[in-house]
Structure formats: C-alpha cells, structure tokens
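**Student:** Here's a sequence, model it:
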Amino acid sequence: MLRTIDLRGTRPTQTELLALVPRAGTDVSGALGTVTGLIEEVREHGEAALLEQAERFDGIRPAAVRVPETELDAALAALAPELRAAIEGTVERVRAASRAQVPEPRETVLAPGAVVRQRWQPVGRVGLYVPGGKAVYPSSVVMNVVPAQVAGVASIALASPAQREHGGRIHPTIAAVARLLGVTEVYAMGGAGAIGAFAYGVPGIALEPVQLVTGPGNVYVAAAKRAVQGVVGIDAEAGPTDILVIADDGADADLVAADLVSQAEHDELAAAVLVTDSAAFGEAVLARVRARADATPHRERVAASIGGAQSALVLVDDLAQAAAFANAFGPEHLEIQTRDDEAVLAGIENAGAIFLGAYSPVSLGDYAAGSNHVLPTGGTARSSAGLSAATFLRPQQIVRYERDALEQVAPVVAALSAEEDLPAHGEAVRARFADDAHGTGR
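**Tutor:** Alright, predicted model coming up:
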C-alpha cells in the first residue's frame, strides 16, 4: 500500500524536496552496456541480428523483419468496426490538437533591408517505436504518427516487437492502425535493436537511417535512445509511467483512487502519488485504493506499483506546498482535483500533461482527450516536454540583409570580431565595401 511522506510543519528546500520525491529503483545508465552490444549486433549483422534478438527476447522468430503490406491490409480489414470508430475519433481529436502546435512563420524587420525570417522545417524521416510487452498500444501509434504527419514529415517508419501469440507478427491492432494512418513501412522489431536499426539503417531490408526516433518503451529502449543520441535525435528517454494527484477534501476519494489505480496497472514500476492537505481525505483514498486494487484484473501488477518505493501518499500543510512538491516530482501526468483548480494550477511549473477537475482523468488523455500521451517520465518533465507536432519541427532562421543594412552594422561586427580575436570575421564584412573596381563591391 502507499507509503506516507509527511511534510506537515516543514518547509523543505528545493534540494530537500528533490531528495524526498519517490522514485523507482531503475537506472537507465545501468542498461547502457547491454544495449550498446545489441545495437552493435544490428550494425554488424543487420536483419539476422534483429531476427535473433526477437527470438531471444520476444520468444518468437518472425518470418521477416519488414511487415508485408498485405499483412497490414488484412489487419485493417479485420479490425472490429466499433474499435475502428473509436480509433478514428481519437485520430481526429489528436490531429486537431496537433495543428495548434505548429508555429506560424514569422518575419522580423530589424531595419530597412535587414530581415530575419523564422520558419519551422519538418524532419525528413522519423522512426516511431510502439512497445509490446504487457499490453497492446494502438493509441501509441496514433500519438506518434499523427503529430508527425501534421508537422509535415515525409517519411515515417514504425517498429513494434514481434508477438509470440501472433506467430511472430506484430500485434494485428498495431498493424491495422498503422495502415489506417497510411504508414506502410512497418517492422517487426523491438527493444534496443529496433532503436539501433532506426539510427544506423539496415541495408539488407532497405531500412534507411532516420533523423529522429520517438515513442515510449522500457528501460532498455530508453537506454538505447541515450546510446544513439547524437547519431539521431530523440524525443525523450521514456520510462515507467507516473501520475501525481493534488487533491483536497472537496474531491471524491473514490475517483482519485480510480485514477491512481488506472496508472498503476501499466507496470509494476509505475508511480502513483497523492498529495493532499487533508490526512482524513488521504486515509479515505487509501481505503478506496485497497478496494479497487483488490478488484481489478491486474491486481498483482497494481499491488506491486502502489507498494513500491516510487508511490506515496504525501501530506502537506497547504496546496501551495502541494504545488511545490509536484514541481520537484515533475510528473508525467498531473491531476488537480481541488475546490480551486486554477489557483493550484498557477503554482505549477513542471508537468508533462495537466488534467483539471473530476471529469478530466488521465485515462481520458491516454485515449480521447486530443492531447498526446507520449510524455516525459521519471521527473524529466522538469526539463522536457511531451511529444507534439513541434517535436518533429526544427526552427530555422533565414537572414537577408541588403547592402545598406549590412553597412549599418559593419562596425558592430568589426568591434566584436576584434575583441574575440577573429579578424577574418570582420574582414568578411569589410570585403563587401571594397572599391567596386576590384570587383568586390555591390
């Protein structure tokens, strides 16, 4: 059951808060040695290594790594109509919200003839990872593919682990949603090997290297992303999910408990944290968590999560202290269920996604809110943002100065280049104002 961290009567410093926040005992750096070897196997042996790794880690050897389009077509044709309708509705919501994440081009005129334009250029090719493991995640296909498409990415490759239950094919629902979204470059590969294949390419199966890898995964996927960063861009080192709920005694204890349990069912290392200024309310939530945990189909997984070091009931003096604790925790998902949600929200700086009120549960964001559920975990929301259309865009500044405009700032360039002992910088400007007879003028 949730352990208790009692901060009442104290005012911890930021350093002390960071030391107090509950965390799972996972360490991405500890997996780096393992994943580096797996990536090197793929670089050296290509498809053969990916097939061997699938057999080793997924318990099945796919017939081939590249998924045939006929298999994608068949999966889409077999998709249950009600599930297809739910997915299509989610796609439309995510597409609409993602459009708002694409900045408009801007032009700044600094002086006559001195213009700096800002444009947002999409990455040309991306690799999207959809995990397998304890559950099937068609929603993760939507959350990865749709913002990439909205951003204007021209080439999209998708990978998901081979499934023993499906004869070495990727999960048919994953295949169906990929085809529904128009993604036909799909690979049955998982874990560190898949990330390495995206980063370096696999010539034998015509898998070209990508520029950016996105998508959630386990600690080995996170470690592999760290290992290839620099060769390719990554969205984040996503790890086990977490939820932090700030609630006062005006909230419904059973609804708060339901939300904590909903995230705990993802993984034994998932974090479920309640921060409240009411000890009585905290006890009421604990009672409902016990009842719901005992009744849920994944009760063993939930019990491990809420009983782990990463989960806690945190008692605070007031909601301002609750917000300070949340900022130190940096939750992937933050729910605020209080009498004045907006007042609490004003104190929040660090969170992947924020859900306000009793009718905005995290599970809504996982599927149908329109927001993206690929979010920073493990406290990385303190410095990182969730996946969005902007993830797939690169800001580029385009500079155009006319002759007179350059002449106006030439003394600035000369002064700074002289101070930095880079005289050729200044000369590159002065050369443009040499005598026209020498052919270097206007």
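
**Student:** CA atoms for contacts and neighbours, from now on please.
**Tutor:** OK.

**Student:** for the residue lying closest to R164 once chain neighbours are set aside, helix, strand, or coil?
**Tutor:** The shortest distance from R164 to any non-neighbouring residue, by CA to CA, 6 or more residues apart in numbering, is to I60 (5.2 Å). With DSSP: H, G, I helix; E, B strand; the rest coil as the basis, I60 sits in coil.

**Student:** Next: L50.
**Tutor:** helix.

**Student:** Could I get the full set of strands for the stretch 301-442 of the chain?
**Tutor:** Here the stretch 301-442 of the chain has its strands, by DSSP state E, counting those that start in this stretch, at 312-315, 333-337, 353-356, 393-401.

**Student:** right, and those strands - which one's nearest V28?
**Tutor:** strand 333-337 (20.7 Å; CA to CA).

**Student:** residues making contact with that closest one?
**Tutor:** With contacts defined as CA atoms under 8 Å, 6 or more residues apart in numbering, strand 333-337 is touched by 242-248, 250-251, 344-345, 351-358, 360-362.

**Student:** what do you get for stretch 410-417?
**Tutor:** By CA under 8 Å, 6+ apart, the list of residues contacting stretch 410-417 reads P423, A424, H425, G426, E427, V429, R430.

**Student:** Looking at the strands of the stretch 301-442 of the chain, which is nearest to A77?
**Tutor:** Once the strands of the stretch 301-442 of the chain are compared by CA to CA, strand 393-401 is nearest, at 33.2 Å.

**Student:** Tell me which residues of the closest one come out buried.
**Tutor:** L393, Y401 (16 or more other CA atoms under 10 Å).

**Student:** helices or strands next to it in the packing?
**Tutor:** For strand 393-401, the packing partners by 3 or more CA pairs under 8 Å, 6 or more residues apart in numbering; DSSP states H and E come out as strand 114-122.

**Student:** Following up with a second sequence; could you model it the same way so I can compare the two?
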Amino acid sequence: MDVRRLDTRRADFDAQLTALLDRAPETSADVTRVVDGIVADIRARGDTALLELTNRFDRRTLNSAAAFEVPKVQWAAAWEAQPADLRAALEAAATRIRAYAERQKLAPFAFTDEFGNTLGQEVRALERVGIYVPGGKAAYPSSVLMNAIPAKVAGVDEIIMAVPAPAGELNAVVLAAAHLAGVDRIFTIGGAQAVAALAYGTATIPPVDKIVGPGNAYVAAAKRAVFGRVGIDSIAGPSEIVVISDGGSDPRWMAMDLFSQAEHGEDSEAILISPDAAFLDRVAAAMAERVTTLPREKIVRTSIGERGALILVRDLAEACALSNRIAPEHLELAVEAPRALIPQIRHAGAIFVGRHTPEAFGDYCAGPNHVLPTSRAARFSNPLGVYEFQKRSSLIECTTDGARPLAQIAGRIADAEGLQAHALSARDRG
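**Tutor:** Now for the predicted structure:
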C-alpha cells in the first residue's frame, strides 16, 4: 500500500513534514455561510425552524417538535435488549471512566492572609450541559460514556443529549449507553441546527451552559459560532496518532495501531517514528498484508496514502522532539523503556506507555477520556475531564482591620489608572 517514507537526515525533510501536517483551511466560507444562516434561523423561529431543518437534512417527516424527544422507557428497553456480554463490557468501561473522573474533581480551598482576611475558591458544577453524539447507522456508545460520565461526576444537574436520526434511524446501543451513563433527556436532532438549539433554546429544547462532543464540519462550525453564548469543549479535527518505536515491537501490532486511527476517516493522520530503517520496512510490509483484512480498507488506504508516514530518525531523542513538533492527539511509546521518554514529551493529548498499551484501550475502557485535542491543539489544550464541567468562583472576605492595608494598596494603584471611583471605594474601607 502507498505510505510515504521520510528521513530527518534529508535536506528536504522539513518541507516534506510541513506538507504532510498542513491541514485544509479552518472552515470553508461555504460551510460558515450555511451555518450562520442556520443559527440565525433557529434563533428567530425556534422549533419551527428546527423542525423544518431536521426534516430536510435528516430525511424525516415529523409534524411536531415534541416528537424529537426519546422517551426514557425506550432507553431502558434498548439497554435490556443488548447482549449480556456487551452490557458487561459497557458497564466495565463506565466503571473505569468514572473511577478516573472521580480523581479529577476540583476542590475548594481557603486560607487566611497576613492581615486576617480570608481568600479562597468555591467550586460549582455547571447547571445544564449538552452532549452531541453522531447518530444514524453509526454507533458510538463510547462517546456517550466519555462525555456524560465526567459531567455526572462533576455534579451537573441535567445532561441533554442530541443525536441525529437520519431517516428515523436511531442506534439502540447509543440509547443503551445513555441509559447507563445517566443522561437526563435525549432529542433526535443533529447538525448545526442541534448546536444552535442547545445554545439558544427553543420551546422544546432547553438551553444549556456548555456543549461537548464530536461532529462533522457543520457541527464544528456551529460550535465556533455559538461560543461565548455557551461554552464548548473544543473544535475537533481529524483523528491523529503518532507511534514512537525502537524497532523491538511486533510490526503487525504497529500496523494495526496506525490503522486504528486511519479507519476513522480519509483525513485521519497516522505516523510511525523509529530510528530503525529495517523495522520501518517490516511495518510497511505488515501494513500491506493486514489492510486487506479490514472492512474499512478503502478508507484506511486513502488515509494512510494522504496523511500517513513512516519517519526514520537518528535516535529516540529526535523522535520525541519530532513528536512534540507534531503535538499529536494520541502518542504511543512502543519502546523497551517507555518511562524514560515521558519527561521528553511536552505536547500530546494522551500518552500510551509501553508495547502492550494500544491507543484502542484509551478509546474505550482504559479510563482517561478519549475526547482529546487535535490539530496541534495539544500544545495548549487538555483532554475532556470533570474540570470542564466545573467552574470556580474566587472568594474574598475582609475583616475591618484587614481591609485597611488593602485599601491603601488598591487606592494607590487605582490612582495610577485614573479610576477615582475605584480609589474612593477602596479608601472608604481604610
């Protein structure tokens, strides 16, 4: 199969890497124009617009916006209808995700300063959040668990799930996962119109405080458009994986680890970095052999051909530096002594340590969240976590005596800024 080979020793390496990593423009003007129109329509006409858009884009024939909501008895029935082994797997994954999330909760604090004043932080959960889940024939119960469970652990009062149902088709496994995760309400709406409805609210859809979850280019553009009215988790890009190997891993494992992200879509990015040229040859051969076994072979071939690479480096230190430059969503350290490399890794959404830790574990059941920064956003962003569903309020409480020194400090700085009301307000306490 076609996969590009790069070598850091070559003079044209930087240009080749830049071409590989160069993404399409942020959001096309056409997508932005369509999304802006949809958002404005939802704001102006509420349920009427939502009903029209859903019927048009999702090929439905609903007569009332009340039909969007899925009764809870349907979720429970979907859960009971799943095979016992799948229910057990979902329960095990949910337990692990919850256990990890419990350790992420922010805590309030308070202390007394040298003047006897109390300073601190209060932590409160968001009141209502919306989670967007792809729908139709797609089945992503893992996304339901990863988005809903941290919100529950944070103490969010109400979780609203939006899932499209093209031609009325709604995946039962997704409903089962919502039942397990503790989602409160489900509406069969999708696309930019769902994001707008969650952000601004309609007579049927309650407005939320934050929207999380993956989606297509229209969903991403809508999340960007409503940011500020509500919070969002991120603007997600295509899936990414970088694997660093010392040449001691099974080439067949490495091939499938790369394919695990390539099968997400034609624009996914899968890169293997190693100082062992012969090993890269063996992985290339394994890729050619194993790709023929995949139901999504065509997608994988396109992804690897356009966004994949096998990169030869001088040593593992250079491999780490190169990975930091890429700042991948997922990073596997498939080496003999992986922990020795961790201090050298500065930018990665999630780090999978050792030969027996494939990225696929993180997607489903390891425990840490699989909603991760993409498109080099790992340089400044975090995985989705409980902290995304909590907010902090600063706490300041001054005593009569403790206010006096602060009055002098604040008053003098306010004078320098030319804000007399601030200065006088402070000095009134002094």
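
**Student:** From the contacts of strand 333-337 of the first structure, list the buried ones, please.
**Tutor:** 242-248, 251, 344-345, 351-357, 361-362.

**Student:** Which of those residues fall in helices?
**Tutor:** V344, L345, V362 (DSSP state H).

**Student:** thinking again about what came up before, just the contacts of stretch 410-417 of the first structure now: which is nearest R288 of the first structure?
**Tutor:** Of the contacts of stretch 410-417 of the first structure, the one sitting nearest to R288 of the first structure (CA to CA) turns out to be H425, at 68.6 Å.

**Student:** And the closest one? What does it align with in the second structure?
**Tutor:** Alignment note (TM-score structural alignment): H425 of the first structure maps to H422 of the second structure.

**Student:** can you count the residues close to that match?
**Tutor:** 16 (other CA atoms under 10 Å).

**Student:** That one: what's its closest spatial neighbour, skipping adjacent residues?
**Tutor:** A414 (6.0 Å).

**Student:** For the aligned partner of L145 of the second structure in the first structure, which non-adjacent residue is spatially closest?
**Tutor:** Counting by TM-score structural alignment, L145 of the second structure lines up with V142 in the first structure. The shortest distance from V142 of the first structure to any non-neighbouring residue, by CA to CA, 6+ apart, is to V91 (6.2 Å).

**Student:** Doesn't that neighbour lie inside a helix?
**Tutor:** Yes: V91 of the first structure sits within a helix when classified using three-state DSSP.

**Student:** Mind telling me what it corresponds to in the second structure?
**Tutor:** So, by TM-score structural alignment, V91 of the first structure is matched to A94.

**Student:** go on, D27 of the first structure?
**Tutor:** Using TM-score structural alignment, D27 of the first structure lines up with E26 in the second structure.

**Student:** check contacts around S239 of the second structure.
**Tutor:** Q261, A262, H264, G265, D267, S268, E269, E329, T374.

**Student:** Now do the same for the third one: its match in the first structure.
**Tutor:** Going back to what we said before, that points to H264 of the second structure. H264 of the second structure maps onto H266 in the first structure, by TM-score structural alignment.

**Student:** I figured the residue nearest to R164 of the first structure was touching G168, is that so?
**Tutor:** Yes: I60 of the first structure is within contact range of G168, at 5.5 Å (criterion: CA atoms under 8 Å).

**Student:** what residues are shared contacts of these two?
**Tutor:** A162.

**Student:** Would you map the helices across the stretch 301-442 of the first structure?
**Tutor:** For the stretch 301-442 of the first structure, the helices defined by DSSP state H, counting those that start in this stretch occupy 319-329, 341-345, 362-367, 403-419, 423-430.

**Student:** can you put those in CSV and add distance to V123 of the first structure?
**Tutor:** As requested, the helices of the stretch 301-442 of the first structure are exported to CSV (distance: least, CA to CA, whole Å):
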stretch, distance to V123 of the first structure
helix 319-329, 32
helix 341-345, 33
helix 362-367, 25
helix 403-419, 32
helix 423-430, 31
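
**Student:** picking up where we left off before, neighbours of the residue nearest to R164 of the first structure, how many?
**Tutor:** Neighbour tally, I60 of the first structure, other CA under 10 Å: 21.

**Student:** For it, list the residues it contacts.
**Tutor:** Applying CA under 8 Å, 6+ apart, one finds that I60 of the first structure lies in contact with A54, A162, Q163, R164, G167, G168.

**Student:** Can you say which two of those are spatially most distant?
**Tutor:** Counting by CA to CA, the most remote pair of the contacts of I60 of the first structure is A54 and G167, 11.9 Å apart.

**Student:** Now do the shared contacts for these two.
**Tutor:** I60, P62.

**Student:** ok, these two, which is more surrounded?
**Tutor:** Neighbours were counted for A54 of the first structure and for G167 using other CA under 10 Å; A54 has more, 26 against 13.

**Student:** quick check, the more buried one in a helix?
**Tutor:** Yes: under three-state DSSP, A54 of the first structure falls within a helix.

**Student:** gap between it and T26 of the first structure?
**Tutor:** Using CA to CA, to the nearest Å, A54 of the first structure is found at 23 Å from T26 of the first structure.

**Student:** same deal with A258 of the first structure?
**Tutor:** 26 Å.

**Student:** who has more neighbours, those two?
**Tutor:** Taking other CA under 10 Å, A258 of the first structure and T26 do not tie; A258 has more neighbours (18 against 13).
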